[in-house]
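[1] Need a 3D model of the following:
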Amino acid sequence: MADLAKLPVTVVTGFLGSGKTTLISNLIKNPGGKRLAVVVNEFGDVGVDGDILKSCAIPDCPAENIMELANGCICCTVADDFIPTIEALMALEPRPEHIIIETSGLALPKPLLKAFDWPDIRSKITVDGVIALADAEAVAAGRFATDVAAVDAQRLADESIDHETPLSEVFEDQISCADIILLTKPDLAGPEGVAKARAVIEAESPRAIPVVEVAEGEVDPRIILGLEAAAEDDMDARPSHHDGHDDHEHDDFDSVVVDIPEVTDPAELVARIEDLARSQNVLRVKGYAAVAGKPMRLLVQAVGARVRHQYDQPWGDRPRTGRLVVIGEHDDISMDAIRAVLSPAREAAE
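    From the prediction side, this is the model:
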């Protein structure tokens, strides 16, 4: 049993676009009677996820209980960002009963767990559980992991071959660290895709880990809160590709922030994002756009060539400035090409 005097923390991890923000938005609205606080760590300096979550705030999780850290990976900025943020949340009145941390989609969760061993907080908080989200459609398509059967066959033939990629390492580390895996977007994957995704996850898991299908982020909070895993004391059961290293690299991925002019047709913007996914191997796009004649801002989120968009809230008095964060593998993306595709009018003016 976890020490009841310690404040429980749930770490929500999962690859880019797996549905972490949607899950936490639903938890904020349906917290199972718990008073929540949320820490959002984003890849890139535009607070899209934090902004979405603050719009979901309710009395049991008011906006001041939702904090953003966009200055880098929180496990690499422990003293400067992570510790002060946790201490600030614990000092709130009334005090939160549970903290949820949404990691960046490219984060390795195990280094974050090590941060909970810092003397300033280790006697005050405990990791109630690590929840990993996996996009069923993407996993079934092999985008987050290597071809398991093919790699296993090659490894049997030559154990010296390393077939890992930055994408598969991140995915595998997230799966290996989890206490529960939520298989998201099962409706897009279909029964066959879900079965294939489950097989991939089972092959990547170092131990038996429960897998629960979740659509639109809707899950009973009793399933993922109150696990009492004390994960910070269970590190050996959570292997990582980066075990034995004092730090971990973030140089495999790049992000670029693009300011975009007002668009007249959302479909045309979607087409440009789809083009980027094909031509630049872009992994993730998220942000906002202003649409001519529309008082609401357009929320845009894309995983590869799969783009979703919706009007989420009025612009109000804020400048109608569109801004997108684009994330891709370091060697595969061109910043100039991305800006040219997403903001052709601005490029032409320059």
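[2] make it CA atoms for all contacts and neighbour counts henceforth
    OK.
[3] which residues in the chain form strands?
    Using DSSP state E, the strands of the chain run over 7-14, 36-41, 66-69, 98-102, 125-135, 180-184, 211-214, 253-260, 282-289, 296-303, 306-314, 322-329.
[4] Export the ones you listed to a markdown table and append columns for distance to V170 and mean neighbour count.
    Converted to a markdown table, the strands of the chain look like this (distance: least, Cα to Cα, whole Å; neighbours: other Cα atoms under 10 Å):
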| stretch | distance to V170 | mean neighbour count |
| --- | --- | --- |
| strand 7-14 | 9 | 25 |
| strand 36-41 | 16 | 25 |
| strand 66-69 | 20 | 21 |
| strand 98-102 | 15 | 23 |
| strand 125-135 | 12 | 27 |
| strand 180-184 | 15 | 25 |
| strand 211-214 | 18 | 18 |
| strand 253-260 | 11 | 19 |
| strand 282-289 | 13 | 24 |
| strand 296-303 | 16 | 21 |
| strand 306-314 | 21 | 14 |
| strand 322-329 | 12 | 21 |
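[5] Also this sequence, please, to line up against the first:
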Amino acid sequence: MSRKTAPIPVTVLTGYLGAGKTTLLNRILSEPHGRKFAVIVNEFGEIGIDNDLIVDAEEDVFEMNNGCICCTVRGDLIRIIEGLMRRPGRFDGILIETTGLADPAPVAQTFFVDEDVRARTRLDSIITVVDARHLPGEIDRAHEAQEQIAFADTIILNKTDLASAEDLAAVETRIRRINPTASILRSERCDLDIASLLDRKAFDLDRILDVEPDFLVEEHDHEHDDHVASFSLVERQPIDPEKFFPWLQTTVQAFGMDILRLKGIISFSGDDDRYVAQGVHMLLEGNHQRPWEEDEERITRLVFIGRDLPKDVITDGFLKCRAVRQAAE
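    Just a heads-up that it's a prediction; the model follows:
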């Protein structure tokens, strides 16, 4: 695909109140990377202030302050993006900074449900900034903090200078209980290699899970003291696609509002290609990624991240999708 027609990558910046999202946004806009961004900032409430905190830059900043981006203004988000697509010139990317009280799911869904937006943009990554010192209390007090971690492809553990090594290790363990697949980067004042955060294709099906070697762990912790938690399903026996897809659709219909993220690689019987799938709430996407390598063990791996999901019920249904025997060549 040529540069002229290539979808524009979109990076969503989220994180609980005071974590450092605007600091990160300012660093992105200030770095000498030579890229031009359109910036969409959302402030919850009638009077927005985030726009005034953004550094003076050439980028166009669009502010939505008539409600939380995750609910009342998704239509505004679609209209702004569609308007950007009609403007002369070319953006190298779109940055969306959500309010600290936002559930990132509807933001991500926007890039799947609107056909025009989906055709002309590409959700590149959801980056969640967390406060290393205050995160434990925020997780226990605010469900939004857990859900922002659950949806992240990259988690920036910010303000590490304010926490001890032991506290940082404990915070990372807590994060992993919620989201075992996201990359965790430590920082002080979001001082990171900005180029490494952009155009990562972290939300791209073609790269899903390949960058997470720990995903092969048989069981991730599933702690019930968290509002949001994760568990993994691993199966070495081939999966019957005629059973799998109906099961997955039924599972999403039953528990979709509580399934925050779903990621997986599936080994189907009689299929020499890896099938990758991911979902946000009740929206599912999947396709064949690449052939299995000759020396690669064909393992099905699925991670569910959600709110109090019935692990036993989901596991039982998944195991019933195993093929009785591998299809003949």
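[6] returning to what we had before: now distance to I86 of structure 1 too, for the strands of structure 1, in a markdown table please.
    As requested, the strands of structure 1 are arranged in a markdown table below (distance: least, Cα to Cα, whole Å):
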| stretch | distance to I86 of structure 1 |
| --- | --- |
| strand 7-14 | 10 |
| strand 36-41 | 8 |
| strand 66-69 | 10 |
| strand 98-102 | 9 |
| strand 125-135 | 9 |
| strand 180-184 | 24 |
| strand 211-214 | 29 |
| strand 253-260 | 26 |
| strand 282-289 | 27 |
| strand 296-303 | 29 |
| strand 306-314 | 29 |
| strand 322-329 | 26 |
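[7] Could you work out which of those strands reaches nearest to P344 of structure 1?
    For those, the distance to P344 of structure 1 is smallest for strand 253-260, at 8.6 Å, taking Cα to Cα.
[8] can you list contacts of the closest one?
    Residues from elsewhere that reach strand 253-260 of structure 1, judged by Cα atoms under 8 Å, 6 or more residues apart in numbering: 43-46, 289, 321-330, 335, 339, 342-343, 346.
[9] try 6 Å
    322-330, 343 (Cα atoms under 6 Å, 6 or more residues apart in numbering).
[10] Scan structure 1 for its longest helix.
    Ranked by number of residues, the top helix in structure 1 under DSSP state H is helix 186-204.
[11] Near E31 of structure 2, how many other residues are there?
    Neighbour count for E31 of structure 2, taken as other Cα atoms under 10 Å: 12.
[12] for E93 of structure 1, same thing?
    By the measure other Cα under 10 Å, the count of residues near E93 of structure 1 is 7.
[13] where's it relative to W118 of structure 1, distance?
    Counting by Cα to Cα, to the nearest Å, the gap from E93 of structure 1 to W118 of structure 1 is 24 Å.
[14] and the residue nearest the centre of structure 1, what does it touch?
    A centroid search over structure 1 (Cα atoms, centre = their mean) returns G105, at 3.3 Å, as the residue closest to the centre. Shown in contact with G105 of structure 1 (Cα under 6 Å, 6+ apart): 14-16.
[15] so which of these comes closest to A178 of structure 1?
    Nearest to A178 of structure 1 among those, with distances taken as Cα to Cα, is G14, at 9.7 Å.
[16] before we move on, back to that, just tell me what the residue nearest to the centre of structure 1 corresponds to in structure 2.
    Applying TM-score structural alignment, one finds that G105 of structure 1 aligns to G100 in structure 2.
[17] where's that match relative to K311 of structure 2, distance?
    29 Å.
[18] can you check F112 of structure 2 too?
    From F112 of structure 2 to K311 of structure 2 the distance is 27 Å (Cα to Cα).
[19] again, but for E285 of structure 2
    Distance from E285 of structure 2 to K311 of structure 2, by Cα to Cα: 22 Å.
[20] again, but for L248 of structure 2
    Counting by Cα to Cα - L248 of structure 2 and K311 of structure 2 are separated by 14 Å.
[21] what does E144 of structure 2 give?
    22 Å.
[22] what do you get for M64 of structure 2?
    From M64 of structure 2 to K311 of structure 2 the distance is 38 Å (Cα to Cα).
[23] F112 and K311 of structure 2: who's more crowded?
    A count of neighbours by other Cα under 10 Å puts F112 above the other of F112 of structure 2 and K311, at 20 against 14.
[24] That one: what's it in contact with?
    R118.
[25] Quick check: it vs L284 of structure 2, distance?
    To L284 of structure 2, F112 of structure 2 is 9 Å away according to Cα to Cα.
[26] again, but for L25 of structure 2
    From L25 of structure 2 over to L284 of structure 2 (counting by Cα to Cα), the distance is 30 Å.
[27] One more: I69 of structure 2?
    22 Å.
[28] what's the answer for G67 of structure 2, then?
    27 Å.
[29] cool, and I94 of structure 2?
    24 Å.
[30] Helices of structure 1, start to end?
    20-29, 48-54, 83-90, 109-115, 136-140, 148-157, 166-176, 186-204, 221-224, 266-279, 335-342, 344-349.
[31] Tell me which of these approaches C61 of structure 1 most closely.
    Between the helices of structure 1, helix 20-29 lies closest to C61 of structure 1; by Cα to Cα that is 6.3 Å.
[32] Count the neighbours of G20 of structure 2 for me.
    Neighbourhood size, G20 of structure 2 [other Cα under 10 Å]: 25.
[33] Find the nearest non-adjacent residue to it, please.
    In space, and not counting its chain neighbours, G20 of structure 2 is closest to V129: 6.3 Å by Cα to Cα, 6 or more residues apart in numbering.
[34] ok, the residue mapped onto that neighbour from structure 1 - contacts?
    Using TM-score structural alignment, the equivalent of V129 of structure 2 in structure 1 is L133. L133 of structure 1 is in contact with 14, 18, 181-182, counting by Cα under 6 Å, 6+ apart.
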